[in-house]
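Colleague: Sequence and predicted model, in that order:
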Amino acid sequence: MTNDMPTPQYLERPDGLKIAYHATLGKLTEVQGQQKPGVLFLGGFMSDMTGTKATHIEAHCVQQGLAYTRFDYSGHGQSAGMFKDGTIGQWARDAIAIIDEITTGPLVLVGSSMGGWIMLLAALARKERVAGLVGIAAAPDFTEDLMWAQFTDAQKSEIVKNGALIEPTEYGDDPYTITHTLIEDGRNQLLLRNPIKLECPVRLIQGMQDPDVPWQTSIRLTEALVSKDVRVDLIKTGDHRLSEPDQLDVITKHLDDIIEKVTVG
């Protein structure tokens, strides 16, 4: 796995932001003469492309001869920009730019936590490119349902009056900066209130001990998706990270299932 922090490549955006990424080319399946779809990993809120899931899936894809791309949203990891300036809409645009300019052919999107929301937005924007989806503790609409709806009146007041709320997190040394702009933009990106018009196969892996994204979110997402090929894998002892070896194996098993379904000649 690539845990030694190799130098990334950069995609320069028209707005001047540089998006850091790593891309591995795939190989033709010689026996069948088929080109399998590539895989794009979309990380979570304040996470980056060097995490356990991103690199584990990369190693798996390399072994399988699959093209694989991982990247950092603006304001995350090695990409340019400030985290506090980011929004769900901006990060979805980052993902779409990577799809358009770095990847080729059909793709399976793998979205972790917030990345599950981003993968849905990107898939809706590029239906012709997206062949399948794998969500890992996918968290669509989290700014509204898992943040704003659960904030106290004092927290809401601080966001509105001061423009941001600083919240500690157990997932890193830096606290979360939750801006009023993030909340407002999130309301323009909500998906679970209406049918999600994606018909590709979808696999959702969710820990039932997840303190951040309740497992019921995966059921809501299943109900909202119009696709008839949606499966949920609930891991009773799983937390939000889903980074234990057996849990990583569950993720790659479902990825392989999708790849097998959507491989094109």
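Modeller: In hand now; what should we look at?
Colleague: Please count neighbours and contacts with C-alpha atoms only from this point.
Modeller: Will do.
Colleague: For the stretch 51-200 of the chain, just list every one of the strands.
Modeller: 68-71, 107-112, 130-136, 164-167, 176-179 (DSSP state E, counting those that start in this stretch).
Colleague: Quick one: distance of the helix or strand following the third one to the chain centre.
Modeller: Toward the C-terminal end, the helix or strand that comes next after strand 130-136 (DSSP states H and E) is helix 142. Chain-centre distance of helix 142: 13 Å, with Cα atoms, centre = their mean, to the nearest Å.
Colleague: What helices and strands are in contact with helix 142?
Modeller: For helix 142, there is no helix or strand it packs on, judged by 3 or more Cα pairs under 8 Å, 6 or more residues apart in numbering; DSSP states H and E.
Colleague: hmm, back to that, distance to A122 and mean neighbour count added to the strands of the stretch 51-200 of the chain, as JSON lines?
Modeller: Shown next, in JSON lines, are these (distance: least, Cα to Cα, whole Å; neighbours: other Cα atoms under 10 Å):
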{"stretch": "strand 68-71", "distance to A122": "14", "mean neighbour count": "26"}
{"stretch": "strand 107-112", "distance to A122": "9", "mean neighbour count": "27"}
{"stretch": "strand 130-136", "distance to A122": "9", "mean neighbour count": "27"}
{"stretch": "strand 164-167", "distance to A122": "27", "mean neighbour count": "16"}
{"stretch": "strand 176-179", "distance to A122": "22", "mean neighbour count": "20"}
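Colleague: And for the closest residue in space to T2 that isn't next to it in sequence, the neighbour number?
Modeller: Excluding its sequence neighbours, the residue lying closest to T2 (Cα to Cα, 6 or more residues apart in numbering) is T55, at 6.0 Å. Residues near T55, counting by other Cα atoms under 10 Å, number 17.
Colleague: about what we covered before: out of the strands of the stretch 51-200 of the chain, which gets nearest to W148?
Modeller: With Cα to Cα as the criterion, W148 lies closest to strand 176-179 of the strands of the stretch 51-200 of the chain, at 9.9 Å.
Colleague: Got another one to weigh against that:
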Amino acid sequence: MAEISRITGPEGHALAYVKTEGAGPCVVFLSGYKSDMEGTKAVHLEAWAEREGRAFLRLDYSGHGVSEGRFEDGTIGQWASDAEAVISAATDGPLVLVGSSMGGWIGCLLAKRLAARVAGFVGIAAAPDFTEDGFWAGFSEAERATLMETGRIELPSDYDEPYLVTRALIEDGRENLVLRAPLPMAWPVRLLQGTEDGSVKRETALALFDHIESPDARLTFVTGANHGFSDPACLRLIEQSIVEVSG
């Protein structure tokens, strides 16, 4: 397993990443909200890529994992820029973007910015526009008022700590929405979604599928799979999807 490397990101934070050398296109794993590059899918796919002789990159956005910065200071736009900076510093040539949950949204943003380099896209329980269509849409008027007045609000989560949502996250999210216009992707696309996902609705997966303009796009629903999408069968499906979009 390769060692952790670091670069200075666009906001001055030290951003951590692990690059495994191999044949291209380089598979780039983009993790979710409050997740990091030590997650089950990231580590599993790194080991798989190494066995297959494929180039692989996993990374921590600022405020995540072992990268510098405070989580509560981050926004979608900043985290996308963090990922773009690491990709530009650590790779060259074609890319396969693999985005999990929020990483699916970030992957959509990077697909626009790095279109000339992208060879394929895999979304795993992708959560585009969740700050607006999930958080903001689900807030009561009182919660919205608290958020706008105090700049932050805490929401219960299925994990150890509550989700901290900031006003900056919501406002920046509105500048980076991807489901309000077509999403050109001139490469193969695979979207994977569990039927028992408690965080991302089926309607979100369908909306993303409908917005993507690709010559080869497929959306697969997996019976019983949850938001983690990390059991052996799901991990094999992710591997298969990466192979399919890699050309």
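Modeller: Perfect, thanks for sending it. Bear in mind that the values here come from a model prediction, so they are computed numbers and not experimental data.
Colleague: The residue nearest to T2 of the first structure matches what in the second structure?
Modeller: In the second structure, T55 of the first structure lines up with V43, judged by TM-score structural alignment.
Colleague: looking at the second structure, where would I find the counterpart of the helix or strand where L221 of the first structure lies?
Modeller: Per DSSP H and E, L221 of the first structure falls inside helix 216-224. The alignment of helix 216-224 of the first structure onto the second structure (TM-score structural alignment) covers residues 203-211.
Colleague: how much does the matching stretch stray from the first structure?
Modeller: Superposing on the first structure and averaging over aligned pairs (mean Cα distance after the TM-score superposition for the first structure), stretch 203-211 of the second structure comes out at 1.0 Å.
Colleague: got the contact list for that stretch?
Modeller: For stretch 203-211 of the second structure, contacts defined as Cα atoms under 8 Å, 6 or more residues apart in numbering pick out 125-128, 179, 181-183, 191, 193, 217-219.
Colleague: any idea where the helices of the stretch 1-150 of the first structure begin and end?
Modeller: Under the criterion DSSP state H, counting those that start in this stretch, helices of the stretch 1-150 of the first structure are mapped to 52-64, 88-101, 114-125, 142.
Colleague: what's the most buried one of these?
Modeller: helix 114-125 (a mean of 24; mean count of other Cα atoms under 10 Å).
Colleague: Distance from that one to the middle of the chain?
Modeller: Distance, centroid of helix 114-125 of the first structure to centroid of chain: 7 Å (Cα atoms, centre = their mean).
Colleague: quick one: it aligns where in the second structure?
Modeller: Taking TM-score structural alignment, helix 114-125 of the first structure hits residues 102-113 over in the second structure.
Colleague: repeat for stretch 80-100 of the first structure
Modeller: By TM-score structural alignment, stretch 80-100 of the first structure lines up with residues 68-88 in the second structure.
Colleague: how about the residue nearest the centre of the second structure, what does it touch?
Modeller: Per Cα atoms, centre = their mean, the C-alpha nearest to the average position across the second structure is that of G103, at 0.5 Å. G103 of the second structure makes contact with 29-33, 126-127, according to Cα under 8 Å, 6+ apart.
Colleague: State the pair within those that is farthest apart.
Modeller: Taking Cα to Cα, no two of the contacts of G103 of the second structure sit farther apart than F29 and A127, at 14.9 Å.
Colleague: what's the distance between the aligned partner of S157 of the first structure in the second structure and D73 of the second structure?
Modeller: With TM-score structural alignment as the criterion, S157 of the first structure lines up with A145 in the second structure. Using Cα to Cα, to the nearest Å, we find A145 of the second structure at a distance of 20 Å from D73 of the second structure.
Colleague: can you put the contacts of G103 of the second structure in CSV and add neighbour count and distance to L169 of the second structure?
Modeller: Shown next, in CSV, are these (neighbours: other Cα atoms under 10 Å; distance: Cα to Cα, whole Å):
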residue, neighbour count, distance to L169 of the second structure
F29, 27, 22
L30, 29, 18
S31, 28, 17
G32, 24, 14
Y33, 16, 12
A126, 30, 18
A127, 26, 15
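Colleague: Does L192 of the second structure lie in a helix or a strand, and which?
Modeller: Short version: L192 of the second structure belongs to strand 189-194, going by DSSP H and E.
Colleague: what range in the first structure matches that strand?
Modeller: With TM-score structural alignment as the criterion, strand 189-194 of the second structure aligns to 202-207.
Colleague: Work out the gap between the matching stretch and the centre of the chain.
Modeller: 12 Å.
Colleague: who touches it?
Modeller: Contacts for stretch 202-207 of the first structure (Cα under 8 Å, 6+ apart): 132-138, 215, 218, 227, 229-240, 242, 250-251, 254-255, 258.
Colleague: which part of the first structure lines up with stretch 225-240 of the second structure?
Modeller: Stretch 225-240 of the second structure covers residues 238-253 of the first structure once aligned (TM-score structural alignment).
Colleague: So what's the gap between that stretch and the chain middle?
Modeller: On Cα atoms, centre = their mean, the centre of stretch 238-253 of the first structure falls 15 Å from that of its chain.
Colleague: ok, and for stretch 135-148 of the second structure, which residues are buried?
Modeller: For stretch 135-148 of the second structure, a neighbour-count test (16 or more other Cα atoms under 10 Å) marks 136, 143-144, 147 as buried.
Colleague: between the residues you listed, which is nearest L57 of the second structure?
Modeller: W136 (32.2 Å).
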